[in-house]
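S.K.: Predicted model and sequence below, questions to follow.
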Amino acid sequence: MTAQKPLTDKIALVTGASRGIGAALALQLAEAGAHVVAVARTVGGLEEVDDKIKAAGGTATLVPVDVKDMDGIARLALALNDRYGRLDVMVGNAGILGVLSPLAHAEPKDFDSIYAVNVKANWQLIRTMDPLLRAAPAGRAVFITSGLAWAGRAYTGVYGSSKAALDELARTYAAETATTHVRVNLFNPGPTRTRMHASGWPGVDPETLPAPDEVAKAIVPLCLPSCNDSGKVYDYRAGKFLTFKAPA
């Protein structure tokens, strides 16, 4: 008898699912039995992911929407509620690096765009998907952060501060769902062989970095009903959770 997959009959939403870590994770969640709701702007990329999911025997719903589209995310939540009445897994993976520059040289439009994707879009996910996560027997939310959120590294201030804001949103949401079946964590992949990393650090040999599918494998356990940790950051390079405690 074939053992049941850990996410059989579960609904898993992944943003930024058309490439990189998001695409790899969407495939792996489908292989674990979940029906994947794949969200991204790029239709072609989503279709490629869908082909891989189908080839692996999985299923997906493709949602070609920009995460900055607040109304679009709200409509998606309504559609998921009407169709499933719950959401078992939510992964806020979509993110942009923007232009690396001194803070004093950052353009307001770039600042606004980075915060719109990295912070506001994830807040909208929390706003709209919270009732669905709470309706699931074991709702799991994971947000992709960055070590630059606490590194204070030159030229990465806008991106790093946006990830610091995301960290606070996620930890607050974890505290607000502490008495429910929802668990909320952050995942820091570190430098990964993605287009986004290459755009910021073109001098780094991509072959020295882990591939997205390697990194995504470490995210899957945070999406399972068996994950009882909440309010923590899992650091891929360290291979463990990092616990942040608020001052007394």
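M.R.: Yes, it's here. Note that the coordinates shown come from a computational prediction; the quantities given were computed from them, not determined experimentally.

S.K.: alpha carbons only for contacts and neighbour counts from here, please
M.R.: Noted.

S.K.: where exactly do the strands run in the protein?
M.R.: All strands of the chain, identified by DSSP state E, fall at 11-15, 35-40, 59-64, 89-92, 140-144, 183-188, 233-235, 240-242.

S.K.: Would you format those strands as CSV with distance to Arg127 and mean neighbour count included?
M.R.: Shown next, in CSV, are the strands of the chain (distance: least, C-alpha to C-alpha, whole Å; neighbours: other C-alpha atoms under 10 Å):
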stretch, distance to Arg127, mean neighbour count
strand 11-15, 15, 25
strand 35-40, 17, 25
strand 59-64, 18, 19
strand 89-92, 12, 28
strand 140-144, 13, 26
strand 183-188, 14, 26
strand 233-235, 21, 23
strand 240-242, 26, 15
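
S.K.: So for Gly203, which of the ones you listed sits nearest?
M.R.: When the strands of the chain are compared by C-alpha to C-alpha, strand 183-188 sits nearest Gly203, at 21.7 Å.

S.K.: What lies in contact with the closest one?
M.R.: 138-147, 167, 170-171, 173-174, 177, 219, 222, 227-236 (C-alpha atoms under 8 Å, 6 or more residues apart in numbering).

S.K.: now the strands of the chain as JSON lines including distance to Ile126?
M.R.: What follows is the strands of the chain, written out as JSON lines (distance: least, C-alpha to C-alpha, whole Å):
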{"stretch": "strand 11-15", "distance to Ile126": "12"}
{"stretch": "strand 35-40", "distance to Ile126": "15"}
{"stretch": "strand 59-64", "distance to Ile126": "18"}
{"stretch": "strand 89-92", "distance to Ile126": "9"}
{"stretch": "strand 140-144", "distance to Ile126": "9"}
{"stretch": "strand 183-188", "distance to Ile126": "11"}
{"stretch": "strand 233-235", "distance to Ile126": "18"}
{"stretch": "strand 240-242", "distance to Ile126": "22"}
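
S.K.: and the longest helix for this structure?
M.R.: In the chain, with assignment by DSSP state H, the single longest helix is helix 157-176.

S.K.: Structure two is appended below for comparative analysis:
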Amino acid sequence: MPTILDRFSLRDRVALVTGGSRGIGRAISIALAQAGAAVGVSSRKAEACEAVVAEITKAGGQALSVPGHAGRTEDIDRTVTAMMERFGRIDILVNNAATNPVFAPITDFTEEQFEKTNSLNVRGPLLFTQRICRAWMTEHGGSIINVASVGGIKGDPFLGIYGATKAALISLTRSLARELGPSGVRVNAIAPGLIRTDFARVLVETPEIHDRAVASTALGRIGEPEEMAGAVVWLASDAASFVTGSVIVLDGGALA
């Protein structure tokens, strides 16, 4: 009889992580590999992808560098094709790539900034999901994990555009869970709070924002990238086989 630890294993499965070369994405890529999956590491910079792949392979894992822009259709198609050619399957998709080019009042953002944010944060996950379902998951099942944000659940001043795209991603997660469930595809999301990454550097390194964030959490601190990875491994695994359409909040109790 399989043990509970067996149900967490990702052996013989293939995962693709967008934005997988740094911060939360890097932590997720490494954790999935440690759980036994072969991992495609995708982000815009090839050197950054290759560095994570080297770290995984040095530890005895299997990984592939698949650089590309997660908001561009041609790059999305090329990434999925490369994964299928190398591994012949994609069982796990982690839509982690995101951007937030503006930290400013709603009156100050430009249409270009909005389009850039929406393209990467919403359009990219939708197209990756579509392409991978066509290539593999619709026939064989799988697990899709979208990296949203507590900003998609609660309001934050100066983060309106980013929050709107993450709220859209949460809505997409729930709709796709309903749509893809009959095909054996589970779709869930995690919603991190403030995490110590380059992406959130302006927030982490602004004393007023940092201190307010720390004071708002039940744990009295901000999070680390590695603390996001465990939930993703769980959602990707058979240990979460009856979980779909859920949003797992990982914010140290800020919304408690």
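M.R.: Nice, I can see it. Predicted, not measured: the structure shown is a model, and the values here were computed from it.

S.K.: ok, of the contacts of strand 183-188 of the first structure, which come out buried?
M.R.: In these, burial by neighbour count holds for 138-147, 167, 170-171, 173-174, 177, 219, 222, 230-236, counting by 16 or more other C-alpha atoms under 10 Å.

S.K.: before we move on, the earlier item: with the second structure overlaid, report how far the longest helix of the first structure is off on average.
M.R.: Helix 157-176 of the first structure, aligned to the second structure and superposed, deviates on average by 0.8 Å (mean C-alpha distance after the TM-score superposition for the first structure).

S.K.: list the buried ones in that helix?
M.R.: Buried residues in helix 157-176 of the first structure (16+ other C-alpha under 10 Å): 157-167, 169-171, 173-174.

S.K.: before we move on, what about stretch 189-205 of the first structure?
M.R.: Under 16+ other C-alpha under 10 Å, the buried positions of stretch 189-205 of the first structure are 189-194, 196-197.

S.K.: between the longest helix of the first structure and strand 140-144, how many degrees?
M.R.: Calculated by axes from the mean of the first three to the mean of the last three C-alpha atoms, to 10 degrees, helix 157-176 of the first structure forms an angle of 160 degrees with strand 140-144.

S.K.: In the first structure, what stretch matches stretch 163-170 of the second structure?
M.R.: Aligned by TM-score structural alignment, stretch 163-170 of the second structure falls on residues 160-167 of the first structure.

S.K.: so who does Ser21 of the second structure touch?
M.R.: 29, 41-43, 48-49, 51-52.

S.K.: Mind telling me what it corresponds to in the first structure?
M.R.: In the first structure, Ser21 of the second structure lands on Ser18 (TM-score structural alignment).

S.K.: same deal with Cys133 of the second structure?
M.R.: Using TM-score structural alignment, Cys133 of the second structure lines up with Asp130 in the first structure.

S.K.: Check the gap between that match and Trp123 of the first structure for me.
M.R.: 10 Å (C-alpha to C-alpha, to the nearest Å).

S.K.: next one: Arg195 of the first structure
M.R.: In terms of C-alpha to C-alpha, Arg195 of the first structure sits 25 Å off from Trp123 of the first structure.

S.K.: Which parts of the first structure are helices?
M.R.: Under DSSP H, the first structure gives helices at 20-31, 43-55, 70-83, 108-115, 121-135, 148-151, 157-176, 195-200, 212-223.

S.K.: Pull up the aligned stretch in the second structure for the fourth one.
M.R.: For helix 108-115 of the first structure, the aligned range in the second structure is residues 111-118, judged by TM-score structural alignment.

S.K.: Give me the mean distance between that stretch and the first structure.
M.R.: Relative to the first structure, stretch 111-118 of the second structure is 0.8 Å off (mean C-alpha distance after the TM-score superposition for the first structure).

S.K.: Next, the buried residues of that stretch.
M.R.: 114, 116-118.

S.K.: number of nearby residues for whatever residue of the first structure lines up with Ile153 of the second structure?
M.R.: Per TM-score structural alignment, the equivalent position to Ile153 of the second structure in the first structure is Trp150. Using other C-alpha atoms under 10 Å, Trp150 of the first structure has 12 other residues around it.

S.K.: Could you do Glu139 of the second structure as well?
M.R.: 12.

S.K.: ok, it - contacts?
M.R.: So Glu139 of the second structure contacts 133, 183 (C-alpha under 8 Å, 6+ apart).

S.K.: hmm, 7 Å instead?
M.R.: Applying C-alpha atoms under 7 Å, 6 or more residues apart in numbering, we find Glu139 of the second structure in contact with Ser183.
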